[in-house]
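Peer 1: below are the sequence and a predicted model for it; my questions follow.
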Amino acid sequence: MSRSTTRTALVTGGNRGIGLETCRQLAHAGLDVVLAARDAERGRRAARAVERAGGRVRVEELDVTSRASVTACAGRLAGAGVEIDVLVNNAGVYPTDGFFSLDEATFREALDVNLMGAFHTCQEFVPAMTRRGWGRVVNVSSGLGALTDNVPSPAAYGVSKAALNALTLVVSDAAGPAVKVNAACPGWVRTDMGGSWAPTSVEKGADTVVWLATLPDSGPSGGFFRNRSRIDW
């Protein structure tokens, strides 16, 4: 892949866990990476690991819950001549409160980060993908939001991920066939969020995300995938 045809991927929540591993794997695959993090200093520290492995990475401060922050990030990238070809909506929170003990602030935070964050970034970056005739969007979701498997749970997390799955279908339809928009369930992964006892390594958890981010033009859109296989919504 020559420098002139290198794709650029933006990964939200890229400073740790599945997001950081996704940055590493995408860089290893030859993409330029924009590592987006709410805390820019944490983002810069995380980026060093990608750079040491030979990856090309740019750090951007980005709070996905703020439309102004997303717009400002897009403006800085445009000013630097950076076009986003691949968008990985990975930033997320995992509240575990039961429904009747769930307070409104926690519920709103889950929706703001897990759903509205992807809404903001998709509205900002996907139209340009459609105009250029190529793009990939991966929404990092969860089987805990799958309506066909169970009642979405824990309450705030499950509802927000079920809504993210619905958003995936909406964006896929709006973006057109040249932009592949899919949701990924990484599984229960050993990260700060998943815990040290989780059965899935972070490398395996990021694998389906990276696969969807690098789909060929014949690849699927509007699907929900785990272990590179389609699963029910």
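Peer 2: Yep, that arrived.
Peer 1: from here on, just use CA atoms for contacts and neighbour counts.
Peer 2: OK.
Peer 1: quick one: Val93 and Leu111 touch, right?
Peer 2: No: if you go by Cα atoms under 8 Å, Val93 and Leu111 don't touch, sitting 9.2 Å apart.
Peer 1: so these two - more neighbours on which side?
Peer 2: Neighbour totals were compared for Val93 and Leu111, and Leu111 leads with 22 against 17 (other Cα atoms under 10 Å).
Peer 1: which non-adjacent residue is nearest the more buried one?
Peer 2: When the adjacent residues along the chain are set aside, Leu111 lies closest to Ser160, with 5.3 Å between them (Cα to Cα, 6 or more residues apart in numbering).
Peer 1: show me the contacts for that neighbour.
Peer 2: With contacts taken as Cα atoms under 8 Å, 6 or more residues apart in numbering, Ser160 has the following neighbours: Ala110, Leu111, Asn114, Leu115, Gly145.
Peer 1: pretty sure it is in a helix, no?
Peer 2: Yes: under DSSP: H, G, I helix; E, B strand; the rest coil, Ser160 falls within a helix.
Peer 1: which residues in the chain form strands?
Peer 2: Under the criterion DSSP state E, strands of the chain are mapped to 8-11, 32-37, 57-61, 86-89, 135-140, 179-184, 224-226, 229-230.
Peer 1: can you tell me how far the residue nearest the centre of the chain is from Ala184?
Peer 2: By Cα atoms, centre = their mean, the chain has its centre lying nearest to Asn89, at 2.1 Å. Distance of Asn89 to Ala184, computed by Cα to Cα, to the nearest Å: 10 Å.
Peer 1: tell me, what's touching the two both at once?
Peer 2: Listed as contacting both Asn89 and Ala184 by Cα under 8 Å, 6+ apart are Val138, Asn139, Val140.
Peer 1: measure the second one to Asp103 for me?
Peer 2: Pointing back at Asn139 there. For Asn139, the distance to Asp103 equals 26 Å [Cα to Cα].
Peer 1: go on, Gly14?
Peer 2: According to Cα to Cα, Gly14 and Asp103 sit 28 Å apart.
Peer 1: and here is the other one:
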Amino acid sequence: MTSRIALVTGATQGLGAALAAGLAQRMAPTDTVYLTGRDAARVGAVVRSLPAFSARVRGEVLDVSDPESVTRLATELTGRHGGVDIVFNNAVMRVGPDDDPKSIIKEYVEVNNFGTTRVLRAFAPLLRDGGRLIVVASSLGTLKFLAPALHDHFDDLPSLDAVDAATAAWRDQVVDGRARAGAWPGFVNIPSKIAQVAAVRALALERRRQDVERGILLASVCPGMMNTPTSALWWDVSAAPTPEQAAGPLLSLALDPVEPGHYGELIRDGAVLPWRPAG
């Protein structure tokens, strides 16, 4: 049996670390989980802090905001293993209530959105039969949270290039103030998450037939509210699940048999969240 290879981006803390640990617990001793982040020292420290699991955990530097970093690791994993079986795109730049959207939006989009499409472009072609590529997004990533006049901005985009162009157009409107004066929500997380889900939908449109034949799952996922320091800046999360608890349904999505209706969709706790508002 071929050893399975898993990759988690943004895995040096919170949900990413929980996903990497959960995969390592549930996968076989012959399997490898790549725990990645952009800081080599932090990656190494997290790997060393983990208890002995069933699968091997290997740390790698990966900065999704750097195209060369993404291409390098994809090339290296191809050389080492010939492909990958599970990819969680979890890397994220977090923002707080006091952050000025105009001052952070360029870096924010570079990590959260263009980082997502870089990972999709680089690692989707490496998926082996039965593979899973899962983008960690949010229930905010649906058109329900966008003004109807803006739905066409992200709806039914035909390619990742089109998603990148739409995302860049929104970013530029934030930078020059047009977004604030218009219908765009002030919370930049909403359009960003919608763009992430739109990216998954666009790639799924291109790959659906071959992926379904090969048992591959491409999806976005909402982990729900979590008790993390960043979330606590915005909401009362004292009763929310820990990252380890929130990781459970995501791990099931990655390791359990594929549910055909999940392909290309945004999933929360095993259920599909509608992309468009009802009615």
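Peer 2: Received, thanks. None of these values were measured; they are calculated from a predicted model.
Peer 1: neighbour count for Asn139 and Asp103 of the first structure, which is higher?
Peer 2: A direct count of neighbours by other Cα under 10 Å for Asn139 of the first structure and Asp103 places Asn139 higher, at 28 against 12.
Peer 1: list the contacts for the more buried one?
Peer 2: Val88, Asn89, Asn90, Ala118, Leu164, Asn165, Thr168, Val181, Asn182, Ala183, Ala184.
Peer 1: ok, Pro199 of the first structure next?
Peer 2: Pro199 of the first structure makes contacts with Trp188, Val189, Arg190, as judged by Cα under 8 Å, 6+ apart.
Peer 1: among these, the buried ones, what's the PyMOL command?
Peer 2: This is the PyMOL syntax for the buried subset of those, where burial follows 16 or more other Cα atoms under 10 Å:
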select buried, resi 188+189+190
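Peer 1: any chance of CSV for the contacts of Pro199 of the first structure, columns distance to Asn150 of the first structure?
Peer 2: Shown next, in CSV, are the contacts of Pro199 of the first structure (distance: Cα to Cα, whole Å):
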residue, distance to Asn150 of the first structure
Trp188, 16
Val189, 20
Arg190, 23
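Peer 1: which of the contacts of Pro199 of the first structure sits closest to Arg52 of the first structure?
Peer 2: Within those, the smallest distance to Arg52 of the first structure is 22.7 Å, found for Arg190 (Cα to Cα).
Peer 1: the closest one maps to what in the second structure?
Peer 2: Residue pairing (TM-score structural alignment): Arg190 of the first structure is matched to Asn227 of the second structure.
Peer 1: its match reaches Glu244, doesn't it?
Peer 2: No: between Asn227 of the second structure and Glu244 there is no contact under Cα under 8 Å: 10.1 Å.
Peer 1: which one of the shared contacts of Asn89 and Ala184 of the first structure sits closest to Leu215 of the first structure?
Peer 2: Val138 (10.5 Å).
Peer 1: could you count how many residues lie near the closest residue to that closest one other than its chain neighbours?
Peer 2: Counting by Cα to Cα, 6+ apart, Val138 of the first structure lies nearest to Val88, which is 4.8 Å off, once chain neighbours are set aside. Under the neighbour criterion other Cα under 10 Å, Val88 of the first structure is assigned a count of 29.
Peer 1: shouldn't Val88 of the first structure be in contact with Val11?
Peer 2: Yes: using Cα under 8 Å as the test, Val88 of the first structure is close enough to Val11 to be in contact (4.7 Å).
Peer 1: residue contacts, the aligned partner of Pro274 of the second structure in the first structure?
Peer 2: In the first structure, the residue paired with Pro274 of the second structure according to TM-score structural alignment is Asp232. Counting by Cα under 8 Å, 6+ apart, Asp232 of the first structure touches Ala146, Thr148, Asp149, Phe224.
Peer 1: which of those residues are retained in the second structure?
Peer 2: Of these, the ones still in contact in the second structure (both residues aligned by TM-score structural alignment, their matches' Cα atoms under 8 Å) are Ala146, Phe224.
Peer 1: specify which member of the contacts of Asp232 of the first structure is nearest to Thr130 of the first structure.
Peer 2: Nearest to Thr130 of the first structure out of the contacts of Asp232 of the first structure is Phe224 (Cα to Cα; 21.0 Å).
Peer 1: so how far is Pro177 of the first structure from the residue lying closest to the closest one once chain neighbours are set aside?
Peer 2: Once flanking residues are discounted, Phe224 of the first structure sits nearest to Ala183: 4.7 Å by Cα to Cα, 6+ apart. Distance, Ala183 of the first structure to Pro177 of the first structure, using Cα to Cα: 16 Å.
Peer 1: try Ser229 of the first structure
Peer 2: Distance of Ser229 of the first structure to Pro177 of the first structure, given as Cα to Cα: 20 Å.
Peer 1: number of nearby residues for the counterpart of Pro191 of the second structure in the first structure?
Peer 2: Matched to the first structure by TM-score structural alignment, Pro191 of the second structure sits across from Val159. Other residues near Val159 of the first structure number 23, with proximity taken as other Cα under 10 Å.
Peer 1: same check on Gly195 of the first structure?
Peer 2: If we define neighbours as other Cα under 10 Å, then Gly195 of the first structure has 11 of them.
Peer 1: what does Ala147 of the second structure give?
Peer 2: Neighbours of Ala147 of the second structure under the rule other Cα under 10 Å: 11.
Peer 1: I figured it was touching Pro191, is that so?
Peer 2: No: counting by Cα under 8 Å, Ala147 of the second structure sits too far from Pro191 to count as a contact (10.6 Å).
Peer 1: what residues sit buried inside stretch 58-75 of the second structure?
Peer 2: Here stretch 58-75 of the second structure shows 58-65, 70-71, 73-75 as buried, counting by 16+ other Cα under 10 Å.
Peer 1: same check, this time on stretch 240-250 of the second structure
Peer 2: Pro241, Thr242, Pro243, Glu244, Ala246, Ala247, Pro249, Leu250.
Peer 1: all helices of the stretch 101-250 of the second structure, in order?
Peer 2: Using DSSP state H, counting those that start in this stretch, the helices of the stretch 101-250 of the second structure run over residues 101-112, 114-123, 151-154, 160-176, 178-181, 189-214, 229-232, 243-255.
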